Each structure stands twice: as C-alpha cells, then as structure tokens.
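Asker: coordinates only, sequence not included:
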C-alpha cells in the first residue's frame, strides 16, 4: 500500500484514470445556439465540416491546444458574439488541421511491438502495443515514478512516470512491476515485464501520454514506424 503522502500526491491522477476506465456517454442536454455537443466518434474535422467552419476556427474559439475532444463536450461553432448561422464563404470544405504535440517533447516506444489499437480520444485514451509474455517494458523518457500498483482494475498492474511539470506517461497491463514509487528512471530503463495480470489482456501493453492531466494522442511524440 502507498504511504499517505504518496496517495495524496497522485490522487488527482488516479481519479482521472478511474474516470477514464469507467467513462460512458455523458448525460447532457441539447447544445444551445452557436454550440455543438460532441457525439461518439466525432472529430474536429467532422464538426468543422458540419458547421461550415475550419478546424483552426473551432480550436481558436474553444481555446483547444490540440485535436483532443471528449464525447459530451460542448464546443462553440460560431464566433464569440457572432451569429449562430454558419456557412463557408468559399463553399469549400475545411482541411483537417495537422496533429502536433501540445508540448515539445520526444518519447520512445516502451515496447517494439506493433500498434494494435489506436488513440481515439473517447473509448481509447492511449495506444495498445503487441507484446509477448515477459517482454520488458521500458520508460519512454527520463522521469520520476509517481504511481505503482494494481488499484485500478481496468489498468491491471500500472506504472505512472512524471517527466516534467506537464507530461506523464502511463504503462498498464503489466505482469510484473520492477520499480517503486518515488524512483527516478532513465529513458529506456526496464520498469516492468509485460504479459498482463488478472482481468486484463496479456498480449499487449496499454500506453498513454497525458499533458496537464489530459490524455492526448501519443503518436506525435513518438518516432515514426
């Protein structure tokens, strides 16, 4: 069991992971005029296209740093103080905005296996990487371990590493955890053995990148494959 000070330190993070593991479609009413309620499977490009706007406008009006949106989220689709009516002056469809990291940081893949499930911002908050039982799981960058344990059932045996004031990485579905809470780790250091634990898959590692506590697409931070 984690000491009390460690539990207090990571409680907001663990709460966020619990909400992710248990998340469903929010019980939300219809969007008011000039706004749009994000539905399951929506993307910013799709919402912009429906509204006759550009992705850049939607992001600017909603102060979005990246393309990550949540089911049930309310987005402004008209200019602040503008008319709810929409339309593209040029009649052309807006182009999707290129994905870019929310912070400038390069990470390494924790295992070499193929991506078998990709981030979608709603049902998948990270990526799933194929592994063989017992395969080593490595830290994506240098940092400090802020959580080790199996207290979140949907994540199995879990490790969370804090890299700086904004970025953490999450490693789930492990068979064996090889680091302790509070430990400093180096990029590429083996921190766990893959293979799953009771109730979670044993043929993959679940990997997340979180910026300011919010799950983001890990891909822009990783070397291309």
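Answerer: In hand now; what should we look at? Everything quoted here is computed from the prediction, not taken from an experiment.
Asker: going forward, measure contacts and count neighbours with C-alpha atoms only.
Answerer: OK.
Asker: Now do the contacts for residue 13.
Answerer: Residues in contact with residue 13 (CA atoms under 8 Å, 6 or more residues apart in numbering) are residue 213.
Asker: which residues of this structure fall in helices?
Answerer: For the chain, the helices defined by DSSP state H occupy 4-22, 44-51, 55-61.
Asker: In terms of secondary structure, what does the longest strand along the chain contact?
Answerer: Residue-count comparison of every strand in the chain, with assignments taken from DSSP state E, identifies strand 167-177 as the longest. The helices and strands touching strand 167-177, judged by 3 or more CA pairs under 8 Å, 6 or more residues apart in numbering; DSSP states H and E, are strand 157-162, strand 190-194, strand 204-211.
Asker: Let me know the angle separating that strand from strand 190-194.
Answerer: Angle, strand 167-177 to strand 190-194, by axes from the mean of the first three to the mean of the last three CA atoms, to 10 degrees: 50 degrees.
Asker: Distance from the chain centre to strand 167-177, please.
Answerer: How far strand 167-177 lies from its chain's middle: 14 Å, per CA atoms, centre = their mean, to the nearest Å.
Asker: angle of it against strand 157-162?
Answerer: Using the same axes, to 10 degrees: strand 167-177 against strand 157-162 is 150 degrees.
Asker: Other residues contacting strand 167-177?
Answerer: Among residues not part of strand 167-177, those counted as contacts by CA under 8 Å, 6+ apart are 133-134, 140, 148-149, 155-163, 191-197, 200-202, 204-213.
Asker: here comes the other one, which I'd like you to weigh against the first:
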C-alpha cells in the first residue's frame, strides 16, 4: 500500500475515535447518593409480659405449714426413710399422714407432717424418770400383795392418791439387751458416730435389743447398707446397719433377743454392726441404755 493511502486511513480512524469519545450517552450511569437513602426503621421494643400473663409458680405441697411444730421441710438430698428415722417414725406412717402416692418422690421445700394427726406436737416429748419414786418390778400377771393384818381397820381407808406426774413412763423403763455378743469397737460420738460399732465376722448373728415391730428392712438409706429399723414404742427406735442378710420383714413383730440379721459389710470397708438408738428421733448413746455385761 502506498504511503499516502496509509496516511489517509490513519487520519480517518483517528477522527472516528475522537468523535466517539465526545458523544454524550443517552442514559447516564446511575450514581449512588448515600445521603438520599431512606432511614432504617427503628425496631419497636417488645413490651414485657404482664403479671397476668406470667406463669403461676405453684408452692410446694404443705408450704403453708412451714416452720410449724410437728412438720419438717424437705432439704436437698433428703429421703423419706431418713426424715422418718430422724423424727422417730415409720416411713409408712409419714407417707400415710401426708397422702404420698409415691414415697420415693419428695421435693425440696415440701413440708411433711411428722407427728400423727390430732397429736399436739408440743406434747411429744420424752417423759422423765422420777428419781424419788420407787418403782416396783413384778410379773404382769402377779396380784398385789395381801395385807397380813386379820382385823379390819378401825378407820376407813384413805382414798387412793393419784400417781405423781413424774412417774416413770413405760417407754423409759423398757428392758434392753445387747445386739451382738462382740465388744464395742467404736463408741458414740454425736458428730462423727451416732451409735456404736461392733466388729465381727460375716454371718455373726444380730439380735433385737427389745420387743418391737420392724418398720424398715432394706438398703434405701445411703451409708447404712442393708438396714433394719425396729420401733419399740412411741419413744424409741433402734437401727442395725451393714448387714449381710436380713432375716425379718417390714411390719414383722419381733421379740427381744430374736435373730434379725447377719453381720456383714454392705456399704462398709469392714465387717461390723453399726447400731443406733433414736429417742424421739434424736441419736442417743446406746451404751447408757444397754445393761451391764
């Protein structure tokens, strides 16, 4: 191609390019105006639920009796067996007095009646043993002694004097026996050992210390293993723990000296009998009640 013709094409191309750069577009490119954006709508606060719509908190059963004598408020970790033992009652009685459909389910804060209905809780106290009153001991079927005087008295006999209010109660005059033949291996301590311990061999006999009724025979009280509890009267319960085998059943009547269990090591690191006496539910030193050997 001649140089003159090449120069002509170059001039024409340059002119077309310059004209294209100067053409105004029909639709200008959109420009974002940040100041013209609509304001974000404020979120209205959610009104708090009114007291009328809040769910009602139901108080625990028996809460109206909290703090009253003769009632017990359930604490964390409590079991009905423990509550009954600590108040000197049978767990079945406590369950009946409180209409418990499932005695294994009691809730924290629940208030339980632990004295019989109709009984004044302030009157449920141990009767003291009179120190100045002489108590005569004789068989139940024995007749009172007959006076040796043959002549009738010259004056009419005086009216019988009512028994003093401080007379010894049947509860405190019961005859005690020993639960085992072994000697004591650990004594009573109000804080660390609420009874007596007796070391022995597996299968050694465990005996009831007095007449009574079995109110518990099982392993539901933690730390006691296989446990037998006997209620002797309105004042005293006795407990026999860590047995290998239990030879009595709940509600069974037992006699003093009857074999009720075999010594073992359930929930214990050694073979032993742990023996407790509860007076109105409170642990007392059994050594002060058991007879001399």
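Answerer: Arrived safely. Quick caveat: nothing in here was measured; it's all calculated off a predicted structure.
Asker: Once they're superposed, tell me the TM-score.
Answerer: Here the superposed chains carry a TM-score of 0.55, computed using TM-score structural alignment, normalised by the length of the first structure; 137 aligned residues with a CA RMSD of 2.7 Å.
Asker: And the contacts of stretch 201-213 of the second structure?
Answerer: By CA under 8 Å, 6+ apart, the residues outside stretch 201-213 of the second structure that reach it are 174-180, 230-233, 240, 244-245, 251-265, 271-273.
Asker: Equivalent analysis for stretch 182-201 of the first structure, please.
Answerer: Contact partners of stretch 182-201 of the first structure, identified using CA under 8 Å, 6+ apart, comprise 108, 110, 131-147, 153-157, 173-179, 202-205.
Asker: rerun at 7 Å
Answerer: With CA atoms under 7 Å, 6 or more residues apart in numbering as the contact definition, stretch 182-201 of the first structure has outside contacts at 131-146, 154, 156-157, 173-179, 202-203, 205.
Asker: For residue 205 of the second structure, see how far away residue 183 of the second structure is.
Answerer: Using CA to CA, to the nearest Å, we find residue 183 of the second structure at a distance of 14 Å from residue 205 of the second structure.
Asker: no wait, residue 177 of the second structure
Answerer: 14 Å.
Asker: do the same with residue 239 of the second structure
Answerer: Note on residue 239 of the second structure: its distance to residue 205 of the second structure, by CA to CA, is 15 Å.
Asker: Please tell me I have it right and residue 106 of the first structure contacts residue 220.
Answerer: No - at 8.6 Å, residue 106 of the first structure and residue 220 do not qualify as touching, with contact defined as CA atoms under 7 Å.
Asker: So which of these two has more stuff around it?
Answerer: A direct count of neighbours by other CA atoms under 10 Å for residue 106 of the first structure and residue 220 places residue 220 higher, at 16 against 12.
Asker: What is the equivalent residue in the second structure for the more buried one?
Answerer: Residue mapping for residue 220 of the first structure onto the second structure gives residue 288, with TM-score structural alignment as the criterion.
Asker: Quick one: residues contacting its match.
Answerer: By CA under 7 Å, 6+ apart, residue 288 of the second structure has no neighbours at all.
Asker: circling back: mark which of the contacts of strand 167-177 of the first structure are buried, thanks.
Answerer: Using 16 or more other CA atoms under 10 Å as the burial test, these include 134, 140, 148-149, 155-163, 191-197, 200-202, 204-211 as buried.
Asker: three-state assignment of residue 21 of the second structure?
Answerer: Three states are possible here, and by DSSP: H, G, I helix; E, B strand; the rest coil the one that applies to residue 21 of the second structure is helix.
Asker: Can you report how many residues neighbour it?
Answerer: A count of nearby residues for residue 21 of the second structure, using other CA under 10 Å, gives 8.
Asker: any idea how far residue 274 of the second structure is from it?
Answerer: For residue 21 of the second structure relative to residue 274 of the second structure (CA to CA), the value is 109 Å.
Asker: try residue 185 of the second structure
Answerer: Noted for residue 185 of the second structure: a distance of 10 Å to residue 274 of the second structure, by CA to CA.
Asker: and for the two, which residues touch both?
Answerer: 197, 198.
Asker: What lines up with residue 197 of the second structure in the first structure?
Answerer: With TM-score structural alignment as the criterion, residue 197 of the second structure matches residue 128.
Asker: Quick check: closest non-adjacent residue to that match.
Answerer: residue 206 (4.5 Å; CA to CA, 6 or more residues apart in numbering).
Asker: give me every residue that touches the aligned partner of that neighbour in the second structure.
Answerer: Using TM-score structural alignment, the equivalent of residue 206 of the first structure in the second structure is residue 274. Applying CA under 7 Å, 6+ apart, we find residue 274 of the second structure in contact with 195, 196, 197, 198, 240, 241, 242.
Asker: Quick check: of those, which has the highest neighbour count?
Answerer: Neighbour counts for these, by other CA under 10 Å, peak at residue 241, which reaches 31 neighbours.
Asker: For the equivalent of residue 147 of the first structure over in the second structure, the count of nearby residues, please.
Answerer: Following TM-score structural alignment, the counterpart assigned to residue 147 of the first structure within the second structure is residue 216. The burial metric for residue 216 of the second structure, expressed as a neighbour count using other CA under 10 Å, is 23.
Asker: again with residue 145 of the first structure
Answerer: Other residues near residue 145 of the first structure number 22, with proximity taken as other CA under 10 Å.
Asker: List the contacts of it.
Answerer: By CA under 7 Å, 6+ apart, the residues touching residue 145 of the first structure are 160, 161, 162, 181, 182, 183, 184.
Asker: Tell me the counterpart of the fourth one in the second structure.
Answerer: Pairing criterion TM-score structural alignment: the partner of residue 181 of the first structure within the second structure is identified as residue 250.
Asker: how much space between its match and residue 230 of the second structure?
Answerer: Relative to residue 230 of the second structure, and taking CA to CA, residue 250 of the second structure is found at 9 Å.
Asker: quick one: common contacting residues for these two?
Answerer: Contact criterion CA under 7 Å, 6+ apart; residues bridging residue 250 of the second structure and residue 230 by contacting each: 214, 215.
Asker: quick revisit: the more surrounded of residue 183 and residue 205 of the second structure?
Answerer: When residue 183 of the second structure is set against residue 205 and neighbours are counted by other CA under 10 Å, the residue ahead is residue 205, at 20 against 13.
Asker: could I get the helices of the first structure as a markdown table with distance to residue 225 of the first structure?
Answerer: Putting these into a markdown table (distance: least, CA to CA, whole Å) gives the following:
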| stretch | distance to residue 225 of the first structure |
| --- | --- |
| helix 4-22 | 27 |
| helix 44-51 | 25 |
| helix 55-61 | 27 |
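Asker: Return the most buried member of these.
Answerer: Stretch with highest mean neighbour count among the helices of the first structure: helix 44-51 (a mean of 19; mean count of other CA atoms under 10 Å).
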